[in-house]
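1. This is the structure alone, sequence omitted:
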């Protein structure tokens, strides 16, 4: 049995939807126990409400970074802010100093997915910056190989990179993850789960 954590932050629900698809893919692998959690919101309630943030997300908040050691794989989902992860996600990982100092995540699997407003809005820089963090924590970084045929879809505008699944929210945030993007997200979850099973075994 391998334990997989999908931990995400989502302002408007795009990454929440992707997180559910990633978890679905991971759960398709026998022997995988998958949990979805989110990081705490830092925006004041009144500001979040005025901004139209999605407040009814089902995943429970994970506050304690020490809980990360209980998982064999950690898949991180976050929107992009200027080509990097959100402050909410960064705030969580900035509290992992003790976990890092004790080497408690060394050898575990790490992966990431993201969303941007535009097609070239910093998806790959966000993912590779998360990968850099995962390397510092000693994790085994996993992306999306080109055996995922959906990566080469040219008939529509679509997210999806070899560094991780992505989606495009559109300038006003109205675009939801497409079938192709969700296919890539599920593939990523399954791929991570398969590799985790081998390493954990």
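-> Everything's here; your move. Small disclaimer: the values here were computed from a predicted structure and weren't measured. Numbering: from 1, shown residues only.
2. C-alpha from now on. contacts and neighbour counts both.
-> Fine.
3. Quick check: residue 7 touching residue 38?
-> Yes: contact status for residue 7 versus residue 38: in contact at 5.1 Å, counting by CA atoms under 8 Å.
4. just the helices in the protein please.
-> Along the chain, counting by DSSP state H, helices occupy 14-27, 45-50, 87-93, 97-101, 123-136, 179-200.
5. so which of the ones you listed gets nearest residue 145?
-> Residue 145 lies closest to helix 179-200 among these, at 8.7 Å (CA to CA).
6. and stretch 119-130, how far from the chain's centre?
-> Between the centre of stretch 119-130 and the centre of its chain there are 12 Å (CA atoms, centre = their mean, to the nearest Å).
7. now the residue nearest the centre of the chain, nearest residue through space, not along the chain?
-> In the chain, the C-alpha nearest the mean C-alpha coordinate belongs to residue 77, at 2.1 Å (CA atoms, centre = their mean). Nearest residue to residue 77, sequence neighbours excluded (CA to CA, 6 or more residues apart in numbering): residue 8, at 4.3 Å.
8. do residue 126 as well
-> Here the residue nearest residue 126, using CA to CA, 6+ apart, is residue 84, at 4.2 Å.
9. Any idea how many residues pack against the one you found?
-> Residue 84 has 20 neighbours, counted by other CA atoms under 10 Å.
10. ok, and here's another one to check against it:
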């Protein structure tokens, strides 16, 4: 089974967290993960994936324009029925990461994806809308991001095996 992580990263923080999520996914046997910047997506891998995780930096309390553009122009990708999840990075707690995540969740729903985060049902760490890393706790957030990836992989296996 395949899972794709698509992200945009200007400073490298979002890319770094995409790789941490991938490490968490790799804890689950028989899952292949592809980590792709928006400008280097393997179309076949993405289309074969049962889950797609989107990562965005937070700009002006919202997602970056590159992610928005990708969704606007992504009509060649049928994502219907796949698990969709979101993560964000931000410089500070009041930077609007939740708004950025919700913006992408709207796009996932329009694409017909099954939105998943783990929520509070799985206990700590509680990841309600999606994983968020801010500058002041960036390193400490890595364990949560790894768990986020593992939870998505486990849910994909539950639903699609």
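-> Right, received. Where do you want to start? None of the values given here were measured: they were computed from a predicted structure.
11. Residue 194 of structure 1 contacts residue 31, correct?
-> No: assessed by CA under 8 Å, residue 194 of structure 1 is found out of contact with residue 31, at 9.6 Å.
12. quick one, which of those two is more surrounded?
-> residue 194 (18 against 14).
13. Would you mind finding the match for the more buried one in structure 2?
-> Alignment note (TM-score structural alignment): residue 194 of structure 1 maps to residue 154 of structure 2.
14. Let me see the contact set for that match.
-> residue 28 (CA atoms under 8 Å, 6 or more residues apart in numbering).
15. go with 10 Å
-> Residue 154 of structure 2 makes contact with 25, 27-29, 31, according to CA atoms under 10 Å, 6 or more residues apart in numbering.
16. Which of the residues you listed are retained in structure 1?
-> Contacts conserved in structure 1 for the contacts of residue 154 of structure 2, counting by both residues aligned by TM-score structural alignment, their matches' CA atoms under 10 Å: 25, 27-29, 31.
17. and which of the residues you listed is nearest to residue 96 of structure 2?
-> Distances from residue 96 of structure 2 to these, taken as CA to CA, are shortest for residue 25 (26.4 Å).
18. And the closest one, how far from residue 34 of structure 2?
-> Distance, residue 25 of structure 2 to residue 34 of structure 2, by CA to CA, to the nearest Å: 10 Å.
19. More neighbours: those two, which one.
-> Set side by side, residue 25 of structure 2 and residue 34 show unequal neighbour counts under other CA under 10 Å, the larger going to residue 25 at 25 against 18.
20. what does the more buried one align to in structure 1?
-> Residue pairing (TM-score structural alignment): residue 25 of structure 2 is matched to residue 26 of structure 1.
21. my read: that match touches residue 36, true?
-> No: contact criterion CA atoms under 10 Å: residue 26 of structure 1 and residue 36 do not qualify, at 11.1 Å.
22. Need the overlap of contacts for the two.
-> 4-6, 20.
23. For the residues you listed, could you give me JSON lines that also reports distance to residue 93 of structure 1?
-> As requested, those are exported to JSON lines (distance: CA to CA, whole Å):
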{"residue": "4", "distance to residue 93 of structure 1": "17"}
{"residue": "5", "distance to residue 93 of structure 1": "14"}
{"residue": "6", "distance to residue 93 of structure 1": "14"}
{"residue": "20", "distance to residue 93 of structure 1": "21"}
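24. out of those, which is most surrounded?
-> Counting by other CA under 10 Å, top hit in those: residue 4 with 28 neighbours.
25. Report the separation between that one and residue 166 of structure 1.
-> From residue 4 of structure 1 to residue 166 of structure 1 the distance is 20 Å (CA to CA).
26. Same question for residue 150 of structure 1.
-> The value you get for residue 150 of structure 1 to residue 166 of structure 1, if CA to CA is used, is 12 Å.
27. No more questions from me, cheers.
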